[in-house]
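1. Dropping the sequence and predicted coords here.
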Amino acid sequence: MTDPQHARQHGPVRLYGPRFQQDPAALYAEIRNTYGPVAPVLLDGDVPAWFVCGYREVHQVTSDSQLFARDTRRWNMWEQVPADWPLLPYVAHNPSVMFTEGAEHQRRAGAIGDALGAFDQFELAQHSERVADTLIDAFAGRGEADLMAQYALRIPLNVIAQMFGMPESETPELVRDIAESLDTGPGAADAYLRVQKTMSKLLAAKRAMPGPDIPSYLLEHDANLTDDEIVQDLLVVTAAAQQPTANWIGNTIRLMLTDERFALTLAGGRESVGQALNEVLWHDTPTQNFIGRFATRDTQLAGMRIRTGDMLVLGLAAANADPKVRLESPDSVGNHAHMSFGHGEHGCPYPAPEVAEVMARTTVEVLLDRLPDLALAVPPDALEWHPSVWMRGLASLPVRFTPTYAPAGLG
């Protein structure tokens, strides 16, 4: 158990800046060694929070939604947060399923899970394969590509657009707007409004002519969702699917091109793709940290005094690297008990992780089948990661391969 006096002596750690960007895993280990499984940290602008980096403690916080709630309006620091705070998009309350609690959350999340579960996974794999082939066709003849910009980042939204029953002619515009809305640039707010408008228009079309798609299923669900609720939750689904799945794909390709255990099997069977996908979730999980949970009353966590309204940042990557997990389960890379999809009531609703895995597995397999001599175009240590506290993904993934001009015939 952590000694609070020890924590006060050392003071909070900045969970941002160059030190974090250079080697987040080393910082997580240092925080754990200095403070234990729960540590005082400072977010951008030196806004205080608690960093939960122990596996058991993350499990405890995510399992107790009564004590550690999701509604960000509970936060006790709102008066000290500037209007231009860069993390505001992560904590600003909106009427989506992300910030609901209790029975309301179960109603909304249950409908989303049912809608995703109703979508046939064989058909999803076919959609993913067509998207992958179309993207590969665009650069296969060049012998080189950036697999982040030209492949991984383009896959999830194109697949999701098909699951939403979007007309193919409207998909490119939606993909551009969603990508811009998820960025932190000056056009993000306007792009978000355009996406909302597009989703509202899509919902009206599905109400008039339902189809075998997620919006139609949500309209018919017995949760009796309003149109506004469906639009908000469709936006959550797209955001949750895009960057995490894209980074999962990119991180997996990187692992398979840099680790001899996987490189040796590229020309063989495809069991190694599944192993690589799972190993990435343990060691380079796309969602590193998550804001968050908010204490509903004064309590203690790992010896630290948590006050009502305090923010807890879930250190998912740090929890996966907790030495206690390694000691208790040394073969943890071979199991699925990681925290990469969260846990508890507000974890990714079933079957969202399975949907993401179908997308990731299928598109990595298609890439390796189409370009069997794929290799990095730069030394592995020259690859750069995005400087994000929240996501773990490559800025680019340059590769080379033997040019091929034969179309896949499946796009």
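-> Received, thanks. Numbers count the residues shown, from 1 in each chain.
2. use CA for all of it now, contacts and neighbours both
-> Will do.
3. And the helices in the stretch 201-350 of the chain?
-> Read by DSSP state H, counting those that start in this stretch, the stretch 201-350 of the chain holds these helices, from start to end of the chain: 214-220, 227-258, 260-263, 271-283, 316-320, 323-328.
4. And the strands in the stretch 1-150 of the chain?
-> Assignment of strands within the stretch 1-150 of the chain using DSSP state E, counting those that start in this stretch yields the ranges 13-14, 38-43, 47-52, 68-69, 144-146.
5. also this one, for the comparison:
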Amino acid sequence: MDSETSETSKTSEIAPGTPGTSATEPVALGGHRFQTEPAALYRELRREHGAVAPVLLDGDVPAWLVLGYRELHQVTGDPVLFSRDSDLWSQWPRIPDDWPLLPMIGRKQPSILYTVGERHRERAAMISDALEAVDAYELRSHAEKFADELIDAICAKGETDIVADYAMPLPVRLLATLYGFAEEQGPGLVTALNDMINGRENALAGQRHLATSMARLVADRAARPADDVVSRMLADGSDFTYEEITQDLMVMMAAGHQPTADWIGNSLRLMLTDDRFAASLFGGRHSVAEAMNEVLWEDTPTQNVAGRWASRDTQLGGRRIRAGDLLLLGLQAANSDPQVRVDGSALTGGNSAHFSFGHGEHRCPFPAQEVAEVIARTGIEVILDRLPDLDLAVPADSLTRRPSPWLRGLTELPVRFTPRHALGGSTL
């Protein structure tokens, strides 16, 4: 059965092995419609299943997708009942060693993602302190410098792909600098991160490259400390092992790079295709912030997150959830829940009650959110300042998204503009 059929067909029972019971067949998470029209698919899932829908991961592995805003708030706000401890998962006996989603749903990975209780709070504090020490002025200065360099490489051409040539390399260059990587390592890190997050055939290889690079950096900074995030984490004074710090840095890099790149790309797409944000293209800085916030509600880079595991039998959204069931956090579906979004056409303005950074004990640390916001906003403002007549070079309806149910970003964003000299007057 193909993904289109499985997403719409009905059956008297859920497929064998699927948690709970339902009158309709679960959706294959990662089907074509998650890429092309997720908003419509979330509406259908909500109509057919309610606030919690049965889904199937690669290999027909069952899980629940939490669609409701209130239900997601409940799940993320109760770390005891809905634990981050992946060892609780009842499906591990059927998961092969080469399962492509292992980088996203790992077992016995000593990272902050799967740590619970006081140990998690200690690790979160270490990460927050290391990022809190990043000077905001210096960060913005680095962001402007790197953004200008990337624009210098394209400004004389009159056209470019914003995603590949700008939005994608900018965050990783900033994060590599903050962490202490050499600049030439950036391209390899971008490829590894994209492969790992997309959850396809190169996912495990991407994870290995990132792990090796991080372990090497941690060992180097342990021997030769510097003024960077890695050195501050090593100097924290806690009893975390090098492996734990390496794993946490992998999480930080993955969570900081691709979502920030997609935040830039999705925001620029909105500004180029939606008349409400036309002022952004003519120096309207307030519109930049508003567009960025609108994207976090309507087109958030992180669509779905794995996950939480039920520590005991319970009820959620009218569903019977069994101990060991996996619950996926449907961030975008919750953001568009009609129970909280009465007027879906209205601008969200400064309302930041979205789930784009998560919620509860395991939400993205505030200093990490601030770093991402500085990188994304600076990147958008610099390109609009440097290329003020930026325009979409293809029909808006021809833009496509990467085939990932987890992160929603553009495959490319072709634009055109008046060719200009690079800074300093040289032509490239």
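-> Structure's in. What do you need? Quick caveat: nothing in here was measured; it's all calculated off a predicted structure.
6. Out of the strands of the stretch 1-150 of the first structure, which gets nearest to residue 118 of the first structure?
-> strand 68-69 (29.2 Å; Cα to Cα).
7. Show where the closest one falls in the second structure, residue numbers please.
-> Counting by TM-score structural alignment, strand 68-69 of the first structure falls onto residues 82-83 of the second structure.
8. Quick check: the aligned residue in the first structure for residue 264 of the second structure vs residue 190 of the first structure, distance?
-> Matched to the first structure by TM-score structural alignment, residue 264 of the second structure sits across from residue 249. As judged by Cα to Cα, to the nearest Å, residue 249 of the first structure and residue 190 of the first structure stand 28 Å apart.
9. more crowded one of the two?
-> residue 249 (31 against 13; other Cα atoms under 10 Å).
10. So the more buried one sits against residue 358, correct?
-> No. At 10.9 Å, residue 249 of the first structure does not count as touching residue 358 under the criterion of Cα atoms under 8 Å.
11. winner for burial among the helices of the stretch 201-350 of the first structure?
-> helix 316-320 (a mean of 29; mean count of other Cα atoms under 10 Å).
12. Show me what residue 379 of the first structure aligns to in the second structure.
-> Aligned partner of residue 379 of the first structure by TM-score structural alignment: residue 395.
13. And residue 297 of the first structure, by the same measure?
-> In the second structure, residue 297 of the first structure lines up with residue 312, judged by TM-score structural alignment.
14. Its match - how many residues pack around it?
-> 16.
15. could you list every residue that touches it?
-> 81, 322, 323, 324 (Cα atoms under 8 Å, 6 or more residues apart in numbering).
16. how close does it get to residue 90 of the second structure?
-> 11 Å.
17. Overlap in contacts, these two.
-> Common contact partners of residue 312 of the second structure and residue 90 (Cα under 8 Å, 6+ apart): 323, 324.
18. roughly how far apart are the closest residue to residue 247 of the first structure other than its chain neighbours and residue 147 of the first structure?
-> In space, and not counting its chain neighbours, residue 247 of the first structure is closest to residue 393: 4.9 Å by Cα to Cα, 6 or more residues apart in numbering. Between residue 393 of the first structure and residue 147 of the first structure the distance, using Cα to Cα, works out to 12 Å.
19. Of the two, which one has the most company?
-> residue 393 (26 against 23).
20. Quick one: map that one onto the second structure.
-> Checking TM-score structural alignment: residue 393 of the first structure goes with residue 409.
21. Isn't its match up against residue 403?
-> No. Residue 409 of the second structure is not in contact with residue 403 according to Cα under 8 Å; the separation is 9.1 Å.
22. that older thread, which residues do residue 393 and residue 147 of the first structure both contact?
-> In contact with both residue 393 of the first structure and residue 147: residue 250, using Cα under 8 Å, 6+ apart.
23. Residue 259 is in contact with residue 168 of the second structure, correct?
-> No. Counting by Cα under 8 Å, residue 168 of the second structure sits too far from residue 259 to count as a contact (9.8 Å).
24. If anything else comes up later, I'll come back, but that's it for now.
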